[in-house]
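In: predicted coordinates and the sequence they were generated for:
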Amino acid sequence: MLKWSTLSPIERREAVAGYLFILPWLIGFVVFFAGPILASFVLSFTSWNIVGTPEWVGLSNYERILTTDPFFKKAVSVTLRYSIFYLPLEVVCGILIAVVLNQKLRGIGLFRTMYYMPFIVPKVASSLIWVWVLNPRYGLVNTLLSKIGIMGPNWLGDPDFVLPSIMIMALWGVGGSAVIYLAGLQNIPRQLYEAATVDGADGIQKFFRITLPMLSPTIFFQLVLGLIGAFQTFTPAFVAAGRSGGPLQSGLFYMLYIYNRSFQSMRMGYGSALAWLMTLFILVITVLVFRSSNYWV
């Protein structure tokens, strides 16, 4: 990097102009990204109710979370169970839909659009639709089940069905992942399939010997994004299960618990500590996923 004193007047004017061009972005970065991150880190060591003055409490928030907070363990348990079951379903469904949409058929563009549209629908709107669809008395699902003599469950009122219901709501938008997998499929050289056909490989062998190995970088990318997204699940849980997390807190996701502590209980310091613990946990899991990629990507 050249020293300012060594620059000519023209170069100095160009440098100033360059800094002025990036100044709006820098201000936005500091105000809306770096500033809030630093503020939340500092607040995690305080007790603050938004109105008064923050009181420094050191590690008390973290100690209370990890030792005496029963809802913290419940929120972690719900989020982990959701992630363990939802992520494999998202990967499998996304790949299967992408394989179907990768066929050269008339009108395939229309089907690709139809599968992608649920992904761009606002989550609040789609969650409200699913709350109606899963209504135990007049919802579409239970109405159809009653037509064949099956009594549908209370999807969002039974603790055993709250989490599966939210998974179904999330899987409705799997078209977003399918589009990414579709892009990965279209980057696989056709010559590999032609050579496999000459060698006598059938469709299943091509899928497991060519498609999945060549698609592994895309799967890895989607797995990391899906993992982060699963831990940040909030809107479907809030709309479907309410801020309390539904019956027996069976839908009390971690982000929902952060919201409750920060904005319902007005404990911003405690909520900030919860957020930083989640950040560290996601970071550790992401690092482990990156380490495992050496064996399968």
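Out: Great, that's in hand. Numbers count the residues shown, from 1 in each chain.
In: going forward, measure contacts and count neighbours with C-alpha atoms only.
Out: Will do.
In: distance-wise, check the closest residue to W130 other than its chain neighbours relative to G109.
Out: Distances taken as C-alpha to C-alpha, 6 or more residues apart in numbering put M169 closest to W130, at 6.5 Å, once the chain neighbours are dropped. M169 sits 24 Å away from G109, going by C-alpha to C-alpha, to the nearest Å.
In: higher neighbour count, these two?
Out: Higher neighbour count among M169 and G109: M169, with 22 against 12, using other C-alpha atoms under 10 Å.
In: which residues of the stretch 1-150 of the chain fall in helices?
Out: Assigned by DSSP state H, counting those that start in this stretch, the stretch 1-150 of the chain shows helices spanning 9-29, 35-43, 60-67, 70-101, 108-120, 123-133, 140-147.
In: adding distance to S216, write the ones you listed out as JSON lines.
Out: Converted to JSON lines, the helices of the stretch 1-150 of the chain look like this (distance: least, C-alpha to C-alpha, whole Å):
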{"stretch": "helix 9-29", "distance to S216": "34"}
{"stretch": "helix 35-43", "distance to S216": "33"}
{"stretch": "helix 60-67", "distance to S216": "37"}
{"stretch": "helix 70-101", "distance to S216": "11"}
{"stretch": "helix 108-120", "distance to S216": "22"}
{"stretch": "helix 123-133", "distance to S216": "29"}
{"stretch": "helix 140-147", "distance to S216": "35"}
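In: use this one as the comparison:
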Amino acid sequence: MATVPLTRRRLRVLGFLSPWLVGFAVFLLYPLVTTVYLSFTNADLLQPAEWVGTRNYVHMFTEDPYVGRSALNTLWMIAVMVPAQVLFALGVAMVLVRLKSGAGFYRTLFYLPSLAPPVAATVAFVFLFNPGTGPVNTLLDALGIQGPDWFNSPAWSKPALTLLSLWGIGNVMVIFLAALLDVPAELYEAAALDGAGPWHRFRHVTLPAISPVLLFSAVTGVIGALQYFTQAMVAAEAAGGIHSGADPGYPEGSTLTVPQWIYRTGFTQFHMGYACALAVVLFVVSMTVTVVLLRRSSGFQPQEGT
């Protein structure tokens, strides 16, 4: 049988890879390189871009007051919202996996909110948590509890967004549910025979077995928090009304995230060069955080023979 020349084999492989290579170059590599280039210009979508060097980055770190505010809000999302989502999804999955009857109904019930469009879900939550006429505060008043202002309060706007995120944890819950169902029952039986209680079984059996899923949920949750845009933007617009345009991240900048500020800078103020600089920094931060999480998680992976 004739041997295919090495060059021909390589061309054949490149031919099979060409759809992916073309898509990668057109939809990822070219936009990424263009964004980095535009971050060093004063592009405004109206006039030809002019090279300004590092002026955009200097302005970002020394003059723009919204950068620090949006960064702190995004950090809050990472430090509070992401752990809350992971823990709540894990808790719900652990309860559902132990149900003896009606498991399918309750799994569907907890999963359905994740199918709701983000804009519609956020508008509905703003209505439910309306401080004056919303059903939540009406119920709290009936119980003799003074309800907060929720999306109209700088102190409660991010907790309200966190409640919205917990309501839609269906996707993460399903992943945890699959991981818990995949843990061998023999491991729990062996641990019980050794006298391990519920906590020790969870600590030494469940957690090591589902650690890859925990890592996946944490990494995707952090990336999602760094890109948090739709819910915060819609909540500010719906709750703030005419005030939201003059006050980015209504109320008082408490819901302003980095992606929101990138959008406003690029498509509202037409400072596209500066918006690209913000996007490049966000990309670098996202990559750095992801690499750190992956490297630090290696010590929590289950070892051979455990």
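Out: Okay, I see it. The structure displayed is predicted, hence computed values, not measured ones.
In: any idea which element the aligned partner of the residue nearest to W130 of the first structure in the second structure lies in?
Out: Under the alignment (TM-score structural alignment), M169 of the first structure pairs with L164 in the second structure. If you go by DSSP states H and E, L164 of the second structure is part of helix 157-167.
In: map P48 of the second structure across to the first structure for me.
Out: In the first structure, the residue matched to P48 of the second structure (TM-score structural alignment) is T53.
In: hang on, I meant D182 of the second structure
Out: D182 of the second structure maps onto N187 in the first structure, by TM-score structural alignment.
In: ok, now F270 of the second structure?
Out: Looks like F270 of the second structure aligns to M266 there (TM-score structural alignment).
In: that match and N49 touch, don't they?
Out: Yes. In this structure, M266 of the first structure is within contact of N49 by C-alpha atoms under 8 Å, at 4.9 Å.
In: just to revisit the earlier point, relative to A241 of the first structure, how far out is the residue nearest to W130 of the first structure?
Out: 12 Å.
In: the residue most central in space within the first structure and M278 of the first structure, how far apart?
Out: Centroid-nearest residue in the first structure, with C-alpha atoms, centre = their mean: G229, separated by 1.2 Å. Distance, G229 of the first structure to M278 of the first structure, by C-alpha to C-alpha: 12 Å.
In: kindly report the same for Y295 of the first structure.
Out: Taking C-alpha to C-alpha, one finds Y295 of the first structure at 27 Å from M278 of the first structure.
In: between the two, who's got more neighbours?
Out: M278 (18 against 7).
In: residue in the second structure matching that one?
Out: Per TM-score structural alignment, M278 of the first structure is aligned with L282.
In: run the angle between the longest helix that the second structure contains and helix 30-38 for me.
Out: As assigned by DSSP state H, the longest helix anywhere in the second structure is helix 272-296. Helix 272-296 of the second structure runs at 120 degrees relative to helix 30-38, counting by axes from the mean of the first three to the mean of the last three C-alpha atoms, to 10 degrees.
In: what's the counterpart of Y115 of the first structure in the second structure?
Out: When the second structure is aligned by TM-score structural alignment, Y115 of the first structure is paired with F110.
In: toward the C-terminus, what is the element adjacent to the helix holding L164 of the second structure?
Out: With secondary structure assigned by DSSP H and E, helix 157-167 of the second structure is succeeded by helix 170-181.
In: ok, average deviation of that following helix from the first structure?
Out: When the first structure is superposed, helix 170-181 of the second structure averages 1.2 Å from its matched positions, counting by mean C-alpha distance after the TM-score superposition for the first structure.
In: buried sites along that helix?
Out: 170-177, 179-180 (16 or more other C-alpha atoms under 10 Å).
In: likewise for stretch 118-136 of the second structure?
Out: 118, 121-123, 125-127, 129-131, 136.
In: repeat that for stretch 95-103 of the first structure.
Out: Buried, per 16+ other C-alpha under 10 Å, within stretch 95-103 of the first structure: 95, 97-99, 101-102.
In: look up the closest residue to G58 of the first structure, ignoring the ones flanking it.
Out: Using C-alpha to C-alpha, 6+ apart and skipping residues adjacent in sequence, the residue nearest G58 of the first structure is F45, 4.8 Å away.
In: ok, the aligned partner of L2 of the first structure in the second structure - how many residues close by?
Out: L2 of the first structure maps onto L6 in the second structure, with residues paired by TM-score structural alignment. Neighbour count of L6 of the second structure, defined by other C-alpha under 10 Å: 9.
In: let me see the contact set for V99 of the first structure.
Out: V99 of the first structure makes contacts with 182, 185, as judged by C-alpha atoms under 8 Å, 6 or more residues apart in numbering.
In: aligned partner of it in the second structure?
Out: For V99 of the first structure, the aligned position in the second structure is M94, judged by TM-score structural alignment.
In: tell me the spacing between its match and F216 of the second structure.
Out: Counting by C-alpha to C-alpha, the gap from M94 of the second structure to F216 of the second structure is 18 Å.
In: how close does the match of L2 of the first structure sit to L14 of the second structure?
Out: Going from L6 of the second structure to L14 of the second structure by C-alpha to C-alpha gives 12 Å.
In: equivalent analysis for R98 of the second structure, please.
Out: Using C-alpha to C-alpha, which is the criterion applied here, R98 of the second structure is 50 Å from L14 of the second structure.
In: and what of L140 of the second structure?
Out: Counting by C-alpha to C-alpha, the gap from L140 of the second structure to L14 of the second structure is 64 Å.
In: now swap in A235 of the second structure and tell me
Out: Taking C-alpha to C-alpha, one finds A235 of the second structure at 47 Å from L14 of the second structure.
In: more neighbours: those two, which one.
Out: A235 (29 against 13).
In: which position in the first structure pairs with the more buried one?
Out: Using TM-score structural alignment, the partner of A235 of the second structure in the first structure is A240.
In: quick one: contacts for the closest residue to its match other than its chain neighbours?
Out: Spatial nearest neighbour of A240 of the first structure, excluding adjacent residues (C-alpha to C-alpha, 6+ apart): V131 at 6.0 Å. Residues near V131 of the first structure by C-alpha under 8 Å, 6+ apart: 156, 239-240.
In: same thing but 10 Å
Out: Residues near V131 of the first structure by C-alpha atoms under 10 Å, 6 or more residues apart in numbering: 125, 139, 155-156, 165-166, 169, 236, 239-241.
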